[in-house]
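Asker: Coordinates only, no sequence provided:
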C-alpha cells in the first residue's frame, strides 16, 4: 500500500529522521508494506537523549559533479515540566536565499513517559509560501484541535479524529531514536503513524543492517546502522528511488547522514556539530 503526503516538500521527506524544514515540492513519500517490528507504538522509554542536546545538520544539493551547501537545521531538546520540548530552526544560507529563502521553526511537546506528542507547532516561510499551524493532541480521546493559517494572525480552527498513539513528524523522529536498530534483522521495518496537514499517514522504515566505518562528509568515520525509505516517482523522484539514512551505532542513535536521489541531481543532509549528548559518541571511529 502506498501512503502519500499531499504537500510536501522535498526537505520534509528527510524530516522523519533529521530535517524539519522543507521546500514545497509536488511530490510525496511512502514506505512499502513490510512486517512490523514488535514494539509498543504507544509508549517507549527514552534511553537515547536528554534535555540540553543540540544537533546541527547541513543540507547539500548536487547538480552534476558539484555539491552546493544550501542551509542548516538546528535540533534542540528542552524540558518543560513533565514534557520534553523539541525545537528545530531551519534556514537557507544567505548565499542561497536568492534562489529559495527558507526560515522555518518547528516545535513539538511530548509526554516524557510515552514520548507521544501533546502539541505541535509549525511556523513556515519558504519562498512565497507561508504557513502557521498549531495542533493540540488529546491522546486519550484520539482527537486533535487544529489551528491553521497563512500567518499566526490569520487562522481558522478545526477538530480532527486521529488514531491512537499518533505522532507529528518531529516527535516521530525522537521516538524512533529509541528503537534499537542494531538488533533488527535486515529488511525488517518499524511503523509510526504521523498526523500532518490535517491527515494521518502510516510510515514504515526498513533496516538494512550495520555499516561499519561509514565516512560522513566533514565529520570523519562512524559505525552506523543503515535505514531506507522508498520514494514515489514524480516531479522530484524517479521510479525505484530510495532515501538512505545512517544513524550512529551506539546508545545515542544520532542520525548522521541522509542521501536522496532526485530527478536532477541528489540531496545530502549531514551532521555538522553536536553537544549535550546523553552518552559518549562511541560510534565515531576517527
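Answerer: Everything's here; your move. Model, not experiment: these values are computed from the prediction.
Asker: alpha carbons only for contacts and neighbour counts from here, please
Answerer: Will do.
Asker: Off-centre distance for the longest helix seen in the chain?
Answerer: Using DSSP state H, we find that the single longest helix of the chain is helix 169-176. The chain centroid and the centroid of helix 169-176 are separated by 7 Å, computed with Cα atoms, centre = their mean, to the nearest Å.
Asker: do the same with stretch 59-77
Answerer: Distance of stretch 59-77 from the chain centroid (Cα atoms, centre = their mean) equals 15 Å.
Asker: sorry, back to before: tell me which other helices or strands the longest helix of the chain touches.
Answerer: Helices and strands touching helix 169-176, by 3 or more Cα pairs under 8 Å, 6 or more residues apart in numbering; DSSP states H and E, are helix 10-15, strand 103-111, strand 189-196.
Asker: now with 7 Å?
Answerer: strand 103-111 (3 or more Cα pairs under 7 Å, 6 or more residues apart in numbering; DSSP states H and E).
Asker: Report the angle between the strand it packs on and helix 169-176.
Answerer: Per axes from the mean of the first three to the mean of the last three Cα atoms, to 10 degrees, the angle that strand 103-111 makes with helix 169-176 is 50 degrees.
Asker: still on that earlier bit, from the rest of the structure, what touches the longest helix of the chain?
Answerer: Contacts of helix 169-176 with the rest of the structure, by Cα atoms under 7 Å, 6 or more residues apart in numbering, involve 15, 16, 17, 20, 108, 110, 115, 116, 117, 192, 194.
Asker: then this one, side by side with the first:
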C-alpha cells in the first residue's frame, strides 16, 4: 500500500515528454478540493560523451492539506537514453519535524547500487529508481502492445529492491480542463488491502501524441477517487 501511494504521489509531479528543458505543472484534487500542486523540470546534459536527462520532481501540499499534513518532497533522477539511472536522490519533508535524504548511485559495469543510507548491494538487471522507472513506463510505445498484457520492472526505493508489475489497459479518451486527450491507460498492480478498490485501482493516463502523463486517478473503497491533472 505504501508503494502504490508513493507511485501516485510521484505522479503528482510527473511529466514525461523529453525536451531540452521543460517545466510542467500539476494539481492533485479530491472533488473540488485542491490538496497539492507540483512542478517537474527536465534538463539534458552531456557527460563523458553520453546524453543524460535529469528529471526533478517538486511537490507540496496546499491549503487545508498543508495545514494538516505539510508535505514538501523532492525526487530527482539522472538517467541515460534507455532510462537507466546513473544517480538519484529523494529529499523528504513531512509534518513539522520529519526529514529524510537518500542519495543513490548506480554502477552498471559492476552491477551494483549504492545508497547513502544502506550501503552497496548487487543490483537487479535494469534496476531503476522510482522516477526513472515511471519515465520509462510512460515512454513505452504501446501501439503494438496487447490490451491486458503485463510487464515487470525492478526498482530501488526506501533502501529496498522490489518488482513492480504494470498492466496496459488500452486506449482511452480522457476529458480534463476542457480538453480531450487520446491516452494510453496503464496501471501499476499492487495488493489492494483494505483501502483500495482492486489491484488496478491506480490508473495513469499517458498522452499518445507527447508521451506525457496528463492525468491519473486512485480509487479508494470508501473515499472514492483522488485525481491528478495537468495544468495547461
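Answerer: Structure received. Quick caveat, the model's predicted, so the values are computed rather than measured.
Asker: What is the corresponding segment of the second structure for the longest helix of the first structure?
Answerer: Aligned by TM-score structural alignment, helix 169-176 of the first structure falls on residues 130-137 of the second structure.
Asker: Equivalent analysis for stretch 254-262 of the first structure, please.
Answerer: Matched against the second structure by TM-score structural alignment, stretch 254-262 of the first structure falls on residues 212-220.
Asker: From the chain's centroid, how far away is that stretch?
Answerer: So, by Cα atoms, centre = their mean, the centroid of stretch 212-220 of the second structure is 11 Å from its chain's centroid.
Asker: And the equivalent of residue 147 of the second structure over in the first structure, how close does it get to residue 241 of the first structure?
Answerer: The pairwise alignment with the first structure assigns residue 147 of the second structure to residue 186, based on TM-score structural alignment. Noted for residue 186 of the first structure: a distance of 19 Å to residue 241 of the first structure, by Cα to Cα, to the nearest Å.
Asker: corresponding residue for residue 243 of the first structure in the second structure?
Answerer: Residue 243 of the first structure maps onto residue 202 of the second structure when the alignment is built from TM-score structural alignment.
Asker: In this structure its match contacts residue 185, no?
Answerer: No. Here residue 202 of the second structure does not reach residue 185: they are 10.1 Å apart, not a contact under Cα atoms under 7 Å.
Asker: on that earlier part again, what about the match of residue 147 of the second structure, neighbour count?
Answerer: Residue 186 of the first structure has 15 neighbours, counted by other Cα atoms under 10 Å.
Asker: In this structure it contacts residue 208, no?
Answerer: Yes. Counting by Cα under 7 Å, residue 186 of the first structure does reach residue 208; the two are 4.9 Å apart.
Asker: Overlap of the contact sets of those two?
Answerer: Common neighbours of residue 186 of the first structure and residue 208 (Cα under 7 Å, 6+ apart) do not exist.
Asker: Select the longest strand from the second structure.
Answerer: With secondary structure taken from DSSP state E, the second structure has its longest strand at strand 160-176.
Asker: Would you mind getting the angle between it and helix 130-138?
Answerer: Compare the direction of strand 160-176 of the second structure with that of helix 130-138 by the same axes, to 10 degrees and you get 50 degrees.
Asker: for strand 160-176 of the second structure, packing partners?
Answerer: The contact analysis (3+ Cα pairs under 7 Å, 6+ apart) places strand 160-176 of the second structure against strand 150-157, strand 179-189.
Asker: Apply 10 Å and report the result again.
Answerer: strand 119-122, strand 150-157, strand 179-189, strand 202-207, strand 213-220, strand 224-231 (3 or more Cα pairs under 10 Å, 6 or more residues apart in numbering; DSSP states H and E).
Asker: angle of the fourth one against strand 224-231?
Answerer: Going by the same axes, to 10 degrees, strand 202-207 of the second structure is angled at 20 degrees with respect to strand 224-231.
Asker: how much distance is there from strand 202-207 of the second structure to the middle of the chain?
Answerer: Centroid separation for strand 202-207 of the second structure versus its chain: 11 Å, with Cα atoms, centre = their mean.
Asker: How many neighbouring residues does residue 100 of the second structure have?
Answerer: Counted with other Cα under 10 Å, the neighbours of residue 100 of the second structure add up to 11.
Asker: list the contacts for the nearest residue to it once chain neighbours are set aside?
Answerer: Of all residues not flanking residue 100 of the second structure in the chain, residue 92 sits nearest, at 5.0 Å (Cα to Cα, 6 or more residues apart in numbering). Applying Cα atoms under 10 Å, 6 or more residues apart in numbering to residue 92 of the second structure gives the contacts 71, 72, 73, 74, 75, 98, 99, 100, 101, 102.
Asker: Look at the counterpart of the first one in the first structure and say how many residues are nearby.
Answerer: When you say that, I think you mean residue 71 of the second structure. Mapped onto the first structure by TM-score structural alignment, residue 71 of the second structure lines up with residue 102. Number of residues near residue 102 of the first structure (other Cα under 10 Å) recorded here: 25.
Asker: In which helix or strand does the closest residue in space to residue 105 of the first structure that isn't next to it in sequence reside?
Answerer: Of all residues not flanking residue 105 of the first structure in the chain, residue 89 sits nearest, at 4.6 Å (Cα to Cα, 6+ apart). Using DSSP states H and E, the element containing residue 89 of the first structure is strand 83-92.
Asker: Pull up the aligned stretch in the second structure for that strand.
Answerer: The aligned range for strand 83-92 of the first structure in the second structure is 52-61, by TM-score structural alignment.
Asker: Distance check, the match of residue 71 of the second structure against residue 95 of the first structure.
Answerer: Distance, residue 102 of the first structure to residue 95 of the first structure, using Cα to Cα: 12 Å.
Asker: what do you get for residue 50 of the first structure?
Answerer: Using Cα to Cα, residue 50 of the first structure is found at 34 Å from residue 95 of the first structure.
Asker: So those two - more neighbours on which side?
Answerer: More crowded of residue 50 of the first structure and residue 95, by other Cα under 10 Å: residue 50, with 18 against 11.
Asker: and the more buried one, helix, strand or coil?
Answerer: Assigned with DSSP: H, G, I helix; E, B strand; the rest coil, residue 50 of the first structure falls in the coil class.
Asker: and the aligned residue in the second structure for it, what is it in contact with?
Answerer: Residue pairing (TM-score structural alignment): residue 50 of the first structure is matched to residue 19 of the second structure. Going by Cα under 10 Å, 6+ apart, residue 19 of the second structure touches 41, 42, 43, 44, 53.
Asker: surely the second one meets residue 58?
Answerer: No. Applying Cα atoms under 10 Å, one finds residue 42 of the second structure not in contact with residue 58, separated by 11.7 Å.
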